[in-house]
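[1] Here is a sequence together with a model predicted from it:
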Amino acid sequence: MADPVEKNNTDGEKEETEFTDAEHTLKDRKASWAKLRRVDSLNLEAGIVSNVPSHAAQIGIKSTLFLAFQSIGIIYGDIGTSPLYVFSSTFPNGIKDNEDILGVLSLIIYTILLSPVLKYMFVVLNANDNGDGGTFALYSKICRYAKISLIPNQQAEDRELSNYRLDIPSNQLRRAQKIKEKLENSHVAKIVLLFITILGVSLVIGDGILTPCISVLSAVSGIKRSADSLNQNAIVGISVAILIVLFSVQRFGTDKVGYSFAPIICLWFTFISGIGLYNLFKYDVSVLRAFNPKYIIDYFKRNGKEAWISLGGVVLSMTGTEAMFADLGHFSVRSVQISFMGVVCPAILCAYSGQAAYLTKFPTHVYETFYDSIPDPLYWPTFVIAVCASIIASQAMISGAFAIISQSLRLGCFPTVKVVHTSAKYEGQVYIPEINYMIMIACVIVTVTFRTTTQIGNAYGIAVVGAEAITTVMVTIIMLIIWKTSIWKIALFFVVLGTMEATYLSAVLYKFTQGGYLPLAISFFVTIIMGLWHYVHKKRYMFELQNKVSSESIRDLALNPNITRVPGIGFLYSELVQGIPPIFPHFISNIPSIHSVLVFVSIKYIPISKVAMAERFLFRQVEPREYRMFRCVVRYGYKDDMEGHKEFEHLLVEHLKEFIRHENYILEAGPTEQVTSQQLDAGRLMQSGQLVKDVKTRKPTSSVVHTEESFGQTDNLSGSSGSIRLAASGNGSNHSRNRMITGPIQGVDEEIQFIQKAMDQGVVYLLGETEVATEQNSSVFKQIAVNYVYDFLRRNFRQGGKTMSIPRSKLLRVGMLYEI
């Protein structure tokens, strides 16, 4: 590219590099040039962005250690508070044999070593999507390497440019290509992959509901040791009050109290590790024999089915493990590895070992193991810290649920809700008012209904294991088609971890009637909503794609004498990137007028985390030029913040001016002059905010050279392609073309002044109220799903104007019915 590019060097400083040779850019593009000629250029470039510097960029040791300290307070509250309830959930009917304590401790130790340590620290964290983690990040990463998205999100050159690398022929490469082709050619496989992604997200949302309940209830239950007069009803009441306060302060964002999180959780880990070591050496240090897996085998031989059922409690020792990956975007892989291996893992192993040592002497205290094992002088400080830690653990999972729903919105998998970004410092910290109060009501109902940590634990385990099992499946796919790992390593990863998670899942499902149905019911409900919304979203997109307006229709509308031009700028919104949506002629038929400047705005969410501002806006001009109609694609990553309407208007208009300015940097050539592929590509690569510098003698001019494009009829609209528009015919590196010179509309300065004047006269947002209904011959099930369920969701959630915070005084709506 000709534009100066900023990149981070190893010292963390910004270094500016200028590429002045277009040939350098073309080396990797020649092989795919034929593809480019067959698709709409705007649609092509809308899916291509440069690799944005991310959390994966190298940072110094000091910064890494600081991030590691912060991560302790934000992502480990859940797994750190698990010692509050694991032993009581594992032995709900009491301890029958002291040897069982060693068996359960051994299970806990190897569960932690296999899942959080081996699986997440050394494998899953490396499957991040440009530094971001979570189920949708895995799905987006796979979608970039294989065309499996149900809504087209990968254009002709995405694979060659966005993720280009030279692969040496090998058995792994051939295997990856075969699997990729099967996924791309199987509609069932695409649906299944989307389904398990949505299911994984649903389980994490269920986790976000259950974590506050079990964490707060288990922490508050400790007060019974010093306040015998308090019964379970009082404990539940106090827990509900704390939950309501917790959700009420969500609107302030975690950033406001972020600096207090890490010290509190560090203090919590200090307490539980210290108390654990105290109990270990005071009561029975020999419980460290549990590091021998032989005690697991003996435990199952001795207890059989009861041992298998108890796995439903053991699995709670790895709660919050998924949060380490889901919240990765705040930190870096190295910082998370350092904090977990250096602080969290030793602390919780000490805590469990100390509790096991205490239980060997006092096996009847299993129902309140954590609080009973605390030395008297440390009871009240530990109780206070425990309540604070449980609140922080709840905060982390609630924020995680918000972030996941925000990501699902960007991929068209959830009804429109208001997303408020609460922090300018930490990416991904969002607050969603509607979801916040829904989760609060659900938490209160669960706490009042289940009342004890044992009952909630039965439900909690399914959400935990289900989410981790789905992560295992998706990472296995990444290992197959992206990493191209050797087959024996993949088999070892999938078989060992898959077997462990399948065993745990069978155990927690056994307690279906004892509370296990709750996360399944939540997941079923959320999955139905997300699946139905995505289905109709896809159908709407395909309807618009198949019914887009042709270039001839646009010219007829523009030249119609009955259509008047009114002052100002109009932004007509559409999800369609590949052309003019069918709602436009519907607008004209109802309101026969066009603004002096009209911009067809398409919001496109790219399956990466962030899009640089320099690549945010992409323009084309719609013919005829003198009517000043433009197409604009505004590209966001799934973790980008959408600007307010004033900032958005300013940014779009400024980039439009720059586009017009760049339009006047033309490539001068005679009627029969040969245009090289370098020259052609220099024009094709032009985006708003980027200036071609490879032809240094070029000067601005008010004349505009344009010809009919021959890049295929996908778009049905001729228009400029960045700074120049060229006719490409034939194959090879040279393309002969003729030019058609038209008289200048105005000089570049006058055009920019015209745009600014229109801006000053006001901006109007034109939104189509598209209702969706089934065709008459549709099945009864489809009619109920679309005409009633989807319509109910659409009417009761926010509409587009509210989501973009558009003032009512600037908003104009026109309704239209889509039959699918």
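    Great, that's in hand. None of these values were measured; they are calculated from a predicted model.

[2] from here on, contacts and neighbour counts on C-alpha atoms
    Will do.

[3] Tell me how far the one helix or strand residue 764 maps to lies from the chain's centre.
    Taking DSSP states H and E as the definition, residue 764 sits inside strand 763-773. Centroid displacement of strand 763-773 relative to its chain, using C-alpha atoms, centre = their mean, to the nearest Å, is 26 Å.

[4] Mind listing residues that contact the next helix or strand after that strand?
    Later in the chain than strand 763-773, the nearest helix or strand by DSSP H and E is helix 780-783. Contact with helix 780-783 is made by 773, 774, as judged by C-alpha atoms under 8 Å, 6 or more residues apart in numbering.

[5] let's see it at 10 Å
    Residues from elsewhere that reach helix 780-783, judged by C-alpha atoms under 10 Å, 6 or more residues apart in numbering: 773, 774, 775, 776, 777, 787, 788, 789, 790.

[6] can those residues go into TSV with extra columns for neighbour count?
    TSV is the format used below for these (neighbours: other C-alpha atoms under 10 Å):
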residue	neighbour count
773	20
774	17
775	12
776	10
777	7
787	15
788	13
789	15
790	21
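
[7] Sort out which one of those lies nearest residue 238 for me.
    residue 789 (37.3 Å; C-alpha to C-alpha).

[8] ok, back up a step: now, which of the contacts of helix 780-783 sits nearest residue 560?
    Of those, the one sitting nearest to residue 560 (C-alpha to C-alpha) turns out to be residue 773, at 32.0 Å.

[9] how many neighbours does the residue lying closest to that closest one once chain neighbours are set aside have?
    Once flanking residues are discounted, residue 773 sits nearest to residue 819: 5.0 Å by C-alpha to C-alpha, 6 or more residues apart in numbering. Applying other C-alpha atoms under 10 Å, we find 13 residues neighbouring residue 819.

[10] give me every residue that touches residue 819.
    Applying C-alpha under 10 Å, 6+ apart, the residues contacting residue 819 are 539, 540, 543, 771, 772, 773, 774, 775, 776.

[11] Structure two is appended below for comparative analysis:
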Amino acid sequence: MLGAIGVVYGDIGTSPLYAMKESFIGPHPMAVDRLHIFGVLSLIFWSLMLIVTVKYVAVAMRADNRGEGGSLALLALISRSLPGRKWTASLVTMGVLATCLFYGDAMITPAISVLSAVEGLTIVHASLEPLVIPISIAILVGLFLIQARGTARVGAMFGPIVMIYFATLAALGMHNIVQHPDILTALSPSWAIEFFFYNPKLAFLAMGSVFLAVTGAETLYADMGHFGRRAIGFSWLGLVYPCLMLNYLGQGALLLGNPAAVENPFYLMAPDWARLPLVGIATLATIIASQAVISGAFSVTHQAVQLGFLPRLKTLHTSAKAAGQIYIPAINWTLLVMVIVLVLGFQKSTNLASAYGIAVTGTMLITTVMLAFLVFQVWNWNRIVAALVIGTFALVDGVYFASNITKIPDGGWFPLVVAAVSFTILTTWATGRALMRKSLEESSVPLQVFVKSAASAFRARGTAVFMSSTADGIPSALLHNLKHNQVVHERVIILTVKVEGVPHIDPENRIETNDVGSGFFRVILHYGFMEEADIPGDLARVTDAGGPFNMMTTSFFLGRQKLIATKEKPGMALWRERLFAWMLKSSESAMEFFRLPINRVIELGSQVQI
């Protein structure tokens, strides 16, 4: 529970810094009076109840893929349970789109969180305002710089710091609630209903800002594999939810007595002497929230690479004990550049709030659609119960998504542009790989035919391992080796790495071997989409493919294809073929990705048209 509080709830825990303020002075300002204060608080309470408690904790977290959660894990779970259905392609598209929307969220969260915390300096003293941007950028640059060193040691402090932060939220809230105890009646849904009846249009538009209180909820599901469903659920119900609501109610009580405090109710809840320390603890909390999102971006990218939606990217392990702690330089520096652009471009957290929300609501709406497939087709719930549950989720998510769409002109376009670019990259790579594999298969020959034709070739001593992207046919490197070198090794291993639709594979199910005859063996190594491939380590466990492996007498042959974009074949648009060719050229070498011994690798190149 302590670990879950430190990592999972950093994002949603920092929402009180800006959610209440933006509801009143955001893109659609409204009067700071009793009806609107109570209406907003009622919407926040019941949104957290329906979206976080019911949808994610009670329902979505039951949809685990062998303990793992998140959009790609849910996609893999449904695809494995219902293979070959006509709507599988649409489901894959939705899962990829949810992943792309997450990248937009991963850029905005560090920027708005750190900015909103550092802006507390202006409440301490107005003369400190010029320092807000430089300090925010310095904190963010420092945060991204430490990623390469790993966050294991820093992570050990996350839980206690966030615990102190949540205790501070609760204490500030209770201090102000005592002044206006009638604010507790805002928990009644009647206030939200009255708000909508009084001014339906304004209430609908206000939901775009109210939703800021819910951002970070999807992290509960995505991080389920790290802490478990029970730890996340108990910590939400027992600590996080009560502390958040106490703080929101405290902000509402403050506004009842002092409407002018709407400029920054979070910091103005505290007495003058406590505001500077509050800036410090809030800044630490936002750094932790940002760290969780950055780590999530690394994890999601790794899953996308393993599932074939992104090229191989250089991935470094920052912990000898925890396999999930990884660092991907390309993602780290891209996020840093985009976060700095956001801070310099939007300047204030109020401006960034308009860009925040649409990506999260889109992800939540997609999750609801995928859950619908799960409860109707896989779990086979009672139709009426399933329709009521999914219908409620769809209504809430749909209204919030529609409200956030109104923020597109004010900055909501940014995460949509990021998602569109990411979606183009992921689908181009997946489609290009499929086309290239098809092109290579056209020139391939059946393994049995090749074994017979190679019988007369000279057999060199040692073992040759040829990497093959498919478990059928002959890899191009093997064909080129025989064609140009006129030689075949005594033992030939055709090796395929196959990533399954589950997070992890049991060690006893890792290796699959097949003796083809004449010294040829086909070996398939199965991995989960959250695992790292370690080919030398796993080959050392193979005993039924012509004997044990000695790395000093084993050569690894890799095929490196140079793609030629052309209009001659009906594949992708020419610009997408060129994009795929650039991605193929820029991808990390299979030698490094699969941890092959550097001095035992031979690459054979060929040209391919798609």
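    Cool, the structure landed. Since the structure is predicted, the reported quantities are computational estimates derived from the model, not experimental observations.

[12] picking up where we left off before, which elements pack onto the strand holding residue 764 of the first structure?
    helix 517-546, strand 564-574, helix 583-590, strand 593-606, helix 645-663, helix 791-796, helix 800-803, strand 811-819 (3 or more C-alpha pairs under 10 Å, 6 or more residues apart in numbering; DSSP states H and E).

[13] Let me know which of the ones you listed is tucked in deepest.
    For these, average neighbour numbers computed from mean count of other C-alpha atoms under 10 Å are highest in strand 593-606, which has a mean of 22.

[14] What's the first helix or strand after that strand?
    The helix or strand immediately downstream of strand 593-606 of the first structure is strand 617-622, counting by DSSP H and E.

[15] buried stuff in that next one?
    Neighbour counts over strand 617-622 of the first structure (16 or more other C-alpha atoms under 10 Å) mark 617, 618, 619, 620, 621, 622 as buried.

[16] end to end, how far does stretch 7-25 of the second structure reach?
    Distance between the two ends of stretch 7-25 of the second structure: 30 Å, counting by C-alpha to C-alpha, to the nearest Å.

[17] how far away is the residue of the second structure most remote from its centre from residue 82 of the second structure?
    Residue farthest from the centre of the second structure, counting by C-alpha atoms, centre = their mean, is residue 456 at 52.3 Å. According to C-alpha to C-alpha, residue 456 of the second structure stands 47 Å off from residue 82 of the second structure.

[18] quick revisit: who wins for proximity to residue 631 of the first structure among the helices and strands packed on strand 763-773 of the first structure?
    Smallest distance to residue 631 of the first structure across those (C-alpha to C-alpha): 4.7 Å, for strand 593-606.

[19] Which positions in the second structure sit opposite that closest one in the alignment?
    Per TM-score structural alignment, the counterpart of strand 593-606 of the first structure in the second structure is residues 487-500.

[20] Sketch out the strands for the stretch 101-250 of the second structure, chain order is fine.
    Read by DSSP state E, counting those that start in this stretch, the stretch 101-250 of the second structure holds no strands at all.

[21] Please compute how far stretch 400-420 of the first structure lies from its chain's middle.
    Computed by C-alpha atoms, centre = their mean, the chain-centroid distance of stretch 400-420 of the first structure equals 8 Å.

[22] about what we covered before: what's the closest of the contacts of residue 819 of the first structure to residue 497 of the first structure?
    Checking those against residue 497 of the first structure with C-alpha to C-alpha, the nearest one is residue 539 at 37.7 Å.

[23] Which residues are in contact with that closest one?
    If you count contacts by C-alpha under 10 Å, 6+ apart, residue 539 of the first structure has them with 151, 533, 545, 772, 818, 819, 820.

[24] Helix or strand: which one has the residue mapped onto residue 472 of the first structure from the second structure?
    Using TM-score structural alignment, the equivalent of residue 472 of the first structure in the second structure is residue 368. Assigned by DSSP H and E, residue 368 of the second structure falls within helix 358-373.

[25] Please pull up the helix or strand immediately following that helix.
    helix 383-405.

[26] buried ones in that following helix?
    By neighbour count with 16+ other C-alpha under 10 Å, helix 383-405 of the second structure contains the buried residues 386, 389-390, 392-394, 396-405.

[27] same thing with stretch 342-359 of the first structure?
    So, applying 16+ other C-alpha under 10 Å, buried residues of stretch 342-359 of the first structure: 343-345, 347-359.

[28] go on, stretch 137-151 of the second structure?
    By neighbour count with 16+ other C-alpha under 10 Å, stretch 137-151 of the second structure contains the buried residues 137, 139, 140, 141, 143, 144, 147, 150, 151.

[29] Closest to residue 316 of the second structure out of those residues?
    Nearest to residue 316 of the second structure among these, with distances taken as C-alpha to C-alpha, is residue 150, at 9.5 Å.
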